[in-house]
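Peer 1: Below: sequence and its predicted model.
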Amino acid sequence: MYYKNYILILITLFMFSIFQKVSANYEKLFFDLSIKDINNETIDLNRYKGRTILLVNVASKCGFTKQYADLQTLFDNYKDRGFSVIAVPSNQFGNQEQGTNKEIKDFCETNFNITFPITDKVDVKGPNAHDIYQWANKNYGSSTIPKWNFHKILINKDGKIEDTFNSFINPTSKKIIKKIEKIL
């Protein structure tokens, strides 16, 4: 019996060690990176230096697409306090973002009156993931790799990852708002 309990404890400790966050050296910060916007213009993320960012991979034909409205509400409520949302369209989950950049932009503006930045459609996981997502994985670990659309990465004013939130966590949830207010 003692031996079985000992093995169970060792297995449990091993599992927790696997899922811990990566200790980051941050050779680069979020603000050292760039990405193309929906109009194919380069966004130098240095312009967001000192702001808190919620980076969200999005899709127009997803069950979570209604979160666009909550992302806009969150942006409107906190933008004057140093907060921004950046939406990153991706077609890697269920083929739910097939549109061109123009179609994505029109959809977001028409249906949700989006005023926060939307980027070019990119890969957010795998070997062709955009540099931002590769940077996030390297510095914070696998919790930054989206498992589905509307996965969220919270980046603090120092350009480091503060936390991640899965697709099921609404942008206006107490959990996200509490974390944003803590780091603003």
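Peer 2: In hand now; what should we look at? In this text the structure is predicted, and so the values were computed from the model without any measurement.

Peer 1: okay, CA-based contacts and neighbour counts for the rest of this
Peer 2: Will do.

Peer 1: any idea how far the residue nearest to residue 114 when sequence neighbours are not counted lies from residue 175?
Peer 2: The shortest distance from residue 114 to any non-neighbouring residue, by Cα to Cα, 6 or more residues apart in numbering, is to residue 108 (5.7 Å). Residue 108 sits 25 Å away from residue 175, going by Cα to Cα, to the nearest Å.

Peer 1: Which strand or helix spans residue 137?
Peer 2: helix 131-140 (DSSP states H and E).

Peer 1: on contacts alone, who are the packing partners of the strand or helix carrying residue 84?
Peer 2: Using DSSP H and E, residue 84 falls within strand 83-89. Applying 3 or more Cα pairs under 8 Å, 6 or more residues apart in numbering; DSSP states H and E, one finds that strand 83-89 contacts strand 52-58, helix 67-78.

Peer 1: Make a markdown table from the ones you listed and add mean neighbour count to it.
Peer 2: A markdown table is the format used below for these (neighbours: other Cα atoms under 10 Å):
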| stretch | mean neighbour count |
| --- | --- |
| strand 52-58 | 26 |
| helix 67-78 | 18 |
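
Peer 1: alright, now check it against this:
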Amino acid sequence: MIYDYSVTTGKGETLNLGQYKGKVILIVNTATGCGFTPQYEPIEKLYEDYHDKGLEILDIPCNQFGGQAPGSDDEIHEFCSFHFNTTFPQMKKSDVNGPNELPLYTWLKSQKGFDGFDAHEYKEAIEQMLAAKDPEWDKKPDIKWNFTKFVVDREGNVVARFEPTADMKEVEACIQSLLG
């Protein structure tokens, strides 16, 4: 269950996810130098609109996809605050795939695997890049790119996985439905 996991904040403190019982949680691996980086804006809007209704956001910067989050935790925080006025908490930069992946991500991927990209201007380019590295890329639950989102309901169940190509309006509709 998600409440058994913890993550490290950008300030180096342990955040036990048990404190989010009864909340809807949006978990997203982010990067500051990605074509999807402008998604920080609608993610911040979600936080502003729904935090008081029970939404929490776990922003987990990750440098595993094209080296697009090269800065320190402080540099990443400053970038997001300056460019997107983010107010939601950021976690420590972490791996979401591979031998050093956060245990939280091992669990998330076991709950909702990869189910394809949505129609998007970057879809074909991402698929070609992934296929060049691994012909079986689409059959694995791994995180494929920055800004993959998981939505967890108030009972701690992973109810949705949105690839970075998903329309943020779909993410919002999912969150709205869970907040009631």
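Peer 2: Done, it's in. For clarity, every value in this text was computed on a predicted model and none was experimentally measured.

Peer 1: circling back to that earlier point, how about the helix holding residue 137 of structure 1, aligned to which bit of structure 2?
Peer 2: Under the alignment (TM-score structural alignment), helix 131-140 of structure 1 falls on residues 103-112 in structure 2.

Peer 1: Name the residues of the matching stretch that are buried.
Peer 2: 104-105, 108-109, 112 (16 or more other Cα atoms under 10 Å).

Peer 1: which of those lies closest to residue 132 of structure 2?
Peer 2: residue 109 (22.3 Å; Cα to Cα).

Peer 1: returning to that earlier point: okay, the helix or strand that the helix holding residue 137 of structure 1 is followed by sits on what stretch of structure 2?
Peer 2: Note on helix 131-140 of structure 1: by DSSP H and E, the next helix or strand toward the C-terminus is strand 152-155. Mapped onto structure 2 using TM-score structural alignment, strand 152-155 of structure 1 covers residues 149-152.

Peer 1: Show me what residue 3 of structure 1 lines up with in structure 2.
Peer 2: Alignment note: residue 3 of structure 1 maps to a gap in structure 2; criterion TM-score structural alignment.

Peer 1: Helix, strand or coil: sort out residue 3 of structure 1 for me.
Peer 2: The local conformation at residue 3 of structure 1, judged by DSSP: H, G, I helix; E, B strand; the rest coil, is helix.

Peer 1: For it, grab the count of nearby residues.
Peer 2: Using other Cα atoms under 10 Å, residue 3 of structure 1 has 8 neighbouring residues.

Peer 1: how close does it sit to residue 10 of structure 1?
Peer 2: 11 Å.

Peer 1: Equivalent analysis for residue 76 of structure 1, please.
Peer 2: When Cα to Cα is the yardstick, residue 76 of structure 1 and residue 10 of structure 1 sit 48 Å from each other.

Peer 1: Also residue 90 of structure 1?
Peer 2: Taking Cα to Cα, one finds residue 90 of structure 1 at 39 Å from residue 10 of structure 1.

Peer 1: can you check residue 137 of structure 1 too?
Peer 2: 27 Å.

Peer 1: Then residue 175 of structure 1?
Peer 2: Distance of residue 175 of structure 1 to residue 10 of structure 1, given as Cα to Cα: 31 Å.

Peer 1: How about residue 55 of structure 1?
Peer 2: 36 Å.

Peer 1: One more: residue 105 of structure 1?
Peer 2: Residue 105 of structure 1 is 51 Å from residue 10 of structure 1, by Cα to Cα.
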